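S.K.: Below is the structure, and that's it, no one-letter string:
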């Protein structure tokens, strides 16, 4: 490739062959990415035959927006006949790019939301959107539930409940989904009133361990009820309701009887409710034009409806 008597080339020749500037070659050399083979008597850099291919590889890696330090690790890995550094760098870059694309989609949907709303509503929507990052964080929603759940409930049980109760923002949201998430964020971060600080009676009775058993049982019952909601079934007594009642009976340390079901129906009817939260969750999760996605809240209402209907019929 190089025509000099010693098979080496100057920094200018290397830059010309690679189609870059001398400044670029010097930059990569100074950072240890492109070692020089020797120096001339006048102190000028000389590069070996493999320098051109290495320089092209460096430019290709930099074109993927990899940092100089990442390129350094990849080249060291290549020199050691490895390859895992390149895989890790590409995977990391893809994750970062995915996050940036998601942020751009949320910003686009937010801009469309402001553009399409009536002029009188723009100030309110801007206020809501201004309180939410892009892409949005679910941390405020998780904090809301951690403050509502029984104290000292096992971490695994808490995590399982949060997975079901905290919706993940859509990757490609509609303006309506962005608005619903912004309203959900406002709902969980606004100052609480006295009534909202109350917890269900079972929290005070069951304790941390009992509550863990309760929520595990409720998760199964909600999943069964969600399947019925997707089919458009009206509330009815069946496997889902039996599991729902069994979860509460286990938490209270009692048996599932007709009397217990009547007492439970009355207790759940007066327990604190956060219907607005679940309505907004459904709006966040539901795809445009698709059926409304069941939530733990809508499943609870379906099961409570079945329990009240059964208890009323038995009475």
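M.R.: Yes, it's here. Everything numeric in this text was worked out from a predicted model, so none of it was measured.

S.K.: can we go C-alpha only for contacts and neighbour counts from here?
M.R.: Will do.

S.K.: Mind jotting down where the helices sit in the stretch 1-150 of the chain?
M.R.: Chain-ordered helices for the stretch 1-150 of the chain, with DSSP state H, counting those that start in this stretch as the definition, fall at 11-18, 22-30, 51-63, 68-79, 84-116, 122-130, 139-148.

S.K.: Please compare the first structure with the one that follows:
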């Protein structure tokens, strides 16, 4: 340090253990202002510059971007506690890093999927996984269901349905789960061949408001049926089936009678199927080595089988 108590840029870089180029870089961006200039125009730094430079290096070592470093330093310069600003910056970087790690895990699983598949399937798998972002987005399945649900259905009811119907991709997927999601994405982005997607008769009969009542009731019935499915229960009468029928009866403004159950059984049997979607959901959400969790699709099939069996015996 010279007689005036200031350091030149070389002295500061030597004490901080960085290059002169690094000190100049932060100075040029206003993060490390010099105290003065020498008569020859050389930068001069005060003793507090060393602590500031060390703080900058620590923040950059955490991979915080320069704008966030500037906000933290500005808070310090104003005499404010930089803790809150630092916590916000670290939280934001953690969120970004989590997304980057998820993307890397999906890419790794996708690479293993392509590497380990039979040569004859490689082109198709490349096409499927190449159409999916990493980390994957659920926007396509959500659009699929929004187009399938009745128009003008209340937003709250649509959101509740999407929460159940659109699976959350696992953060650390297996190659099989990557393939299932890629196929799900392809299924839900495939162009329709007709004027509109085929929809259940319930959408026409219940209308937008009735459909909201219907899906709220079905969610409860599917949950009850899921409990039976987990116990390998055979389709049969009980609270789940009664709730299933009650959901349709409420939506239609009808009474739950044997005749209504027979009519409902026939209507549901004739409705268009989206079985492939629910099969892929089960593949995607089943943990490695685990048993498939019930989906709304498998619960619906269980309940329809129970209703069909019941109406056949009471005909």
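M.R.: Perfect, thanks for sending it. Keep in mind that this is a model prediction, so the values were computed, not measured.

S.K.: circling back to that earlier point, reformat the helices of the stretch 1-150 of structure 1 as JSON lines; add distance to residue 193 of structure 1 and mean neighbour count.
M.R.: Shown next, in JSON lines, are the helices of the stretch 1-150 of structure 1 (distance: least, C-alpha to C-alpha, whole Å; neighbours: other C-alpha atoms under 10 Å):
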{"stretch": "helix 11-18", "distance to residue 193 of structure 1": "68", "mean neighbour count": "17"}
{"stretch": "helix 22-30", "distance to residue 193 of structure 1": "61", "mean neighbour count": "15"}
{"stretch": "helix 51-63", "distance to residue 193 of structure 1": "54", "mean neighbour count": "16"}
{"stretch": "helix 68-79", "distance to residue 193 of structure 1": "51", "mean neighbour count": "17"}
{"stretch": "helix 84-116", "distance to residue 193 of structure 1": "30", "mean neighbour count": "16"}
{"stretch": "helix 122-130", "distance to residue 193 of structure 1": "20", "mean neighbour count": "15"}
{"stretch": "helix 139-148", "distance to residue 193 of structure 1": "13", "mean neighbour count": "15"}
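
S.K.: mind checking how far residue 223 of structure 2 is from residue 291 of structure 2?
M.R.: Computed with C-alpha to C-alpha, to the nearest Å, the distance linking residue 223 of structure 2 and residue 291 of structure 2 is 17 Å.

S.K.: Which residue is the nearest non-sequential neighbour of the aligned partner of residue 22 of structure 1 in structure 2?
M.R.: Residue 22 of structure 1 is assigned residue 20 in structure 2 as its aligned equivalent, the criterion being TM-score structural alignment. When the adjacent residues along the chain are set aside, residue 20 of structure 2 lies closest to residue 13, with 5.5 Å between them (C-alpha to C-alpha, 6 or more residues apart in numbering).

S.K.: quick one: contacts for that neighbour?
M.R.: With contacts taken as C-alpha atoms under 8 Å, 6 or more residues apart in numbering, residue 13 of structure 2 has the following neighbours: 19-20, 22-23.

S.K.: Next: residue 201 of structure 2.
M.R.: The neighbourhood of residue 201 of structure 2, defined by C-alpha under 8 Å, 6+ apart, consists of 267-268, 271.

S.K.: Just those: which are in helices?
M.R.: Among the contacts of residue 201 of structure 2, the residues falling in helices (DSSP state H) are 267-268.

S.K.: which of the contacts of residue 201 of structure 2 are buried?
M.R.: For those, a neighbour count by 16 or more other C-alpha atoms under 10 Å gives the buried set as residue 268.

S.K.: Just give me the closest of the contacts of residue 201 of structure 2 to residue 59 of structure 2.
M.R.: The shortest approach to residue 59 of structure 2 among the contacts of residue 201 of structure 2 belongs to residue 271, at 59.4 Å (C-alpha to C-alpha).

S.K.: Spatially, what comes nearest to the aligned partner of that closest one in structure 1 if we skip its sequence neighbours?
M.R.: When structure 1 is aligned by TM-score structural alignment, residue 271 of structure 2 is paired with residue 271. Counting by C-alpha to C-alpha, 6+ apart, residue 200 is the residue found nearest to residue 271 of structure 1 once chain neighbours are left out, at 5.3 Å.

S.K.: Please apply the same query to residue 113 of structure 1.
M.R.: Computed as C-alpha to C-alpha, 6+ apart, the closest residue to residue 113 of structure 1 that is not its neighbour in sequence is residue 175, at 4.9 Å.

S.K.: I'd say that neighbour and residue 105 touch.
M.R.: No. Shown here, residue 175 of structure 1 and residue 105 do not form a contact pair, counting by C-alpha atoms under 8 Å, at 10.1 Å.

S.K.: any common contacting residues for these two?
M.R.: Contact criterion C-alpha under 8 Å, 6+ apart; no residue bridges residue 175 of structure 1 and residue 105 by contacting each.

S.K.: which SS state does the most centrally placed residue in structure 2 fall under?
M.R.: Ranked by distance to the mean C-alpha position of structure 2 (C-alpha atoms, centre = their mean), the top residue is residue 168 at 5.2 Å. At residue 168 of structure 2, secondary structure determined by DSSP: H, G, I helix; E, B strand; the rest coil is coil.

S.K.: Against residue 282 of structure 1, how distant is the aligned partner of it in structure 1?
M.R.: With TM-score structural alignment as the criterion, residue 168 of structure 2 lines up with residue 168 in structure 1. Residue 168 of structure 1 sits 11 Å away from residue 282 of structure 1 when distances are taken as C-alpha to C-alpha.

S.K.: on that earlier part again, what would the contacts of residue 201 of structure 2 look like in TSV with distance to residue 1 of structure 2?
M.R.: Output for those, formatted as TSV (distance: C-alpha to C-alpha, whole Å):
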residue	distance to residue 1 of structure 2
267	90
268	87
271	85
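
S.K.: between the contacts of residue 201 of structure 2, which is closest to residue 233 of structure 2?
M.R.: For these, the minimum distance to residue 233 of structure 2 (C-alpha to C-alpha) is 21.4 Å, reached by residue 268.

S.K.: related to what we said a few turns ago, in contact with the residue nearest to residue 113 of structure 1, which residues?
M.R.: With contacts defined as C-alpha under 8 Å, 6+ apart, residue 175 of structure 1 is in contact with 109-110, 112-113.

S.K.: just to revisit the earlier point, tell me which of residue 223 and residue 291 of structure 2 has more neighbours.
M.R.: Neighbours around residue 223 of structure 2 and residue 291, counted as other C-alpha atoms under 10 Å, are more numerous at residue 223. The numbers are 16 against 12.
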